[in-house]
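In: What follows is a predicted protein model with its sequence.
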Amino acid sequence: MYNSDGGDHVKRLRFSSRLVLAAVLAAIGSGLASAQGTFQVVTGKEFESAMPKDFYLEGNAIPTEKRNAFLLKTPAGTRALIALIDTSGYSSEVKKKYIGMLISEGDLSVCGRAMGVGSYGFGLEKPSPASNESGKFCVYDQAGAKVAECAAEKDAEIKQPRPLQVVPAK
C-alpha cells in the first residue's frame, strides 16, 4: 500500500509511532516536570529485568520493542517503563488503537489526569494526513477502556523524529 508521495505504509506507521512517542513524553512529562528533583534513565541489569517480553492488552500478549523502551526512576524513587509495542499481526482495531505501553510503580500525571500505580496501553487518534489539526493522545487500561486523552500537537518542524527518546526538561 503506497501513499501519494511514494512512501510505503510501513514508513507512515513508523512516522506515526514517532509522533505518538513525542506526544507520550510530552503528556507524561507535564506531570513529571512538576515534581522536585530529577528523573534518571535506568540502564543495564535493572532495565533488563524490568522489561517484559510481551505486554497484555485486551486479551492479547503483544511483543514489546526493547530497542524503543526506557525505564525512568522518578525523584520519589519509583520507576516508570515506557515502550513501543509491535502490533503487526494483530487485528486492525488493535493496530489502530495501540502503539505503546506504560508501566508505573508510582503516581504520574498523564494528560493532566492523575494515574496511579498500574499498566496502560497508549495510542494516537490521528487526523487525516493532509490535515493540520492536532491528533489525540489516548491512554487505555488493560481492558481497553480509555482513561485519559489530550491533544497531540502536530510538529511540522520535526526533520527526522526518533521512535522513542527521553530528553531533560528545559
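Out: Perfect, thanks for sending it. Numbering: from 1, shown residues only.

In: C-alpha only now, for contacts and for neighbours.
Out: OK.

In: what number of residues lie near Ala151?
Out: By other Cα atoms under 10 Å, the residues close to Ala151 number 16.

In: ok, second structure coming up, stack it against the first:
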Amino acid sequence: MSLLKLALACALTLAPLPSLAQAAPASTAILHPADLGKLLPDAVFFRGQTATTQARNSGGIKFADGLYLVTALVDNSGYSTGIQEKYQAYLLTEVPLDFHGQKLIPGSYGIGIIKPNGSPQFVVQDIGAHDLFTVDAATDAKLHRPTPLQVVAGEKAGSYRLYFGRNYIEFTRAE
C-alpha cells in the first residue's frame, strides 16, 4: 500500500508541471530576414501596381500575443519619381502603432525617409499613395553596421527603431 501512496504522491506533484509550462508568458521577438520567409510576400500592391519586396532587407516584430509587424524594402523602379521618393518600403502591421504621437491602425502602408530640408522625416502613405502623416526622424551616427532596413529594440522598454541606413524612426505599440 505504501508503494501505491508514493506513486500517487509523485503523480500529484508532477501533474501541474505541464500546465505551468503552458502558462509561461510569451515574449516579444525582433524578426530578422531569415525569420520572415513564410510571412513576407514576394510582391505587394501599392498605387495601382505591384512592387517586389526585398527579403534580404526586411525586419519585423512578433509581439507576445502572436500578432506581427513586418516591413521590407521594395523595388519601386516602376513608379513615378514622386512616389519613389516616399515609397521605399512596405509596412504590414496587425497592431496599432504610435510614431511620435501619430497613431497608425492595423493595415498595410508605404513608408520611407525623406529629407526635404536636410533633416530626415519619416513619411507614411496609404496603399493609394496618399500621405497619412510625416514625423521627424533621427540619424544614428554611432550605428556600427547600417543596413538598408532593419528593426531593432529601442532604448526604452516596449519601443522599437525602424532603420533606413543610419536614419531611424522610433515607435511603440499603441493602445
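Out: Arrived safely, thanks for sending. Please read all numbers here as calculations on a predicted model, not as lab measurements.

In: After superposing, what score do the chains get?
Out: Scored against TM-score structural alignment, normalised by the length of the first structure, the superposed chains reach a TM-score of 0.65; 130 aligned residues with a Cα RMSD of 2.6 Å.

In: Looking at the alignment, what corresponds to Lys146 of the first structure in the second structure?
Out: Matched by TM-score structural alignment, Lys146 of the first structure corresponds to Asp131 in the second structure.

In: That match: what's its closest spatial neighbour, skipping adjacent residues?
Out: Gln125 (4.4 Å; Cα to Cα, 6 or more residues apart in numbering).

In: The one you found and Leu132 touch, don't they?
Out: Yes: with contact defined as Cα atoms under 8 Å, Gln125 of the second structure reaches Leu132; the gap is 5.2 Å.

In: out of these two, which sits in the busier spot?
Out: Neighbours were counted for Gln125 of the second structure and for Leu132 using other Cα under 10 Å; Gln125 has more, 23 against 14.

In: Next up, the contacts around the more buried one.
Out: Residues counted as contacts of Gln125 of the second structure (Cα atoms under 8 Å, 6 or more residues apart in numbering) are 87, 109-111, 131-133.

In: Now do the same for Ala43 of the second structure: its match in the first structure.
Out: Correspondence of Ala43 of the second structure to the first structure, assessed by TM-score structural alignment: Asp54.

In: for the second structure, what spans make up the helices?
Out: All helices of the second structure, identified by DSSP state H, fall at 2-14, 16-23, 81-86.

In: So which bit of the first structure is the shortest one matched to?
Out: On the basis of TM-score structural alignment, helix 81-86 of the second structure is assigned to residues 92-97 in the first structure.

In: Now that stretch: buried residues?
Out: Neighbour counts over stretch 92-97 of the first structure (16 or more other Cα atoms under 10 Å) mark 94-95, 97 as buried.

In: which of the contacts of Gln125 of the second structure also appear as contacts in the first structure?
Out: Mapping those onto the first structure (both residues aligned by TM-score structural alignment, their matches' Cα atoms under 8 Å) leaves 109-111, 131-133 still in contact.

In: which strands and helices sit next to the longest strand seen in the first structure?
Out: Ranked by residue count under DSSP state E, the longest strand found in the first structure is strand 60-73. On a contact count with 3 or more Cα pairs under 8 Å, 6 or more residues apart in numbering; DSSP states H and E, strand 60-73 of the first structure meets strand 40-42, helix 44-50, strand 54-57, strand 79-85.

In: gap between whatever residue of the second structure lines up with Pro163 of the first structure and Val74 of the second structure?
Out: Per TM-score structural alignment, the equivalent position to Pro163 of the first structure in the second structure is Pro148. Relative to Val74 of the second structure, Pro148 of the second structure is positioned 11 Å away (Cα to Cα, to the nearest Å).

In: Ok, Leu31 of the second structure next?
Out: 18 Å.

In: you'd agree Ser58 of the second structure is up against Ala72?
Out: Yes: counting by Cα under 8 Å, Ser58 of the second structure touches Ala72, with 4.0 Å between them.

In: Identify the contacts common to those two.
Out: Shared contacts of Ser58 of the second structure and Ala72, defined by Cα under 8 Å, 6+ apart, comprise Leu149.
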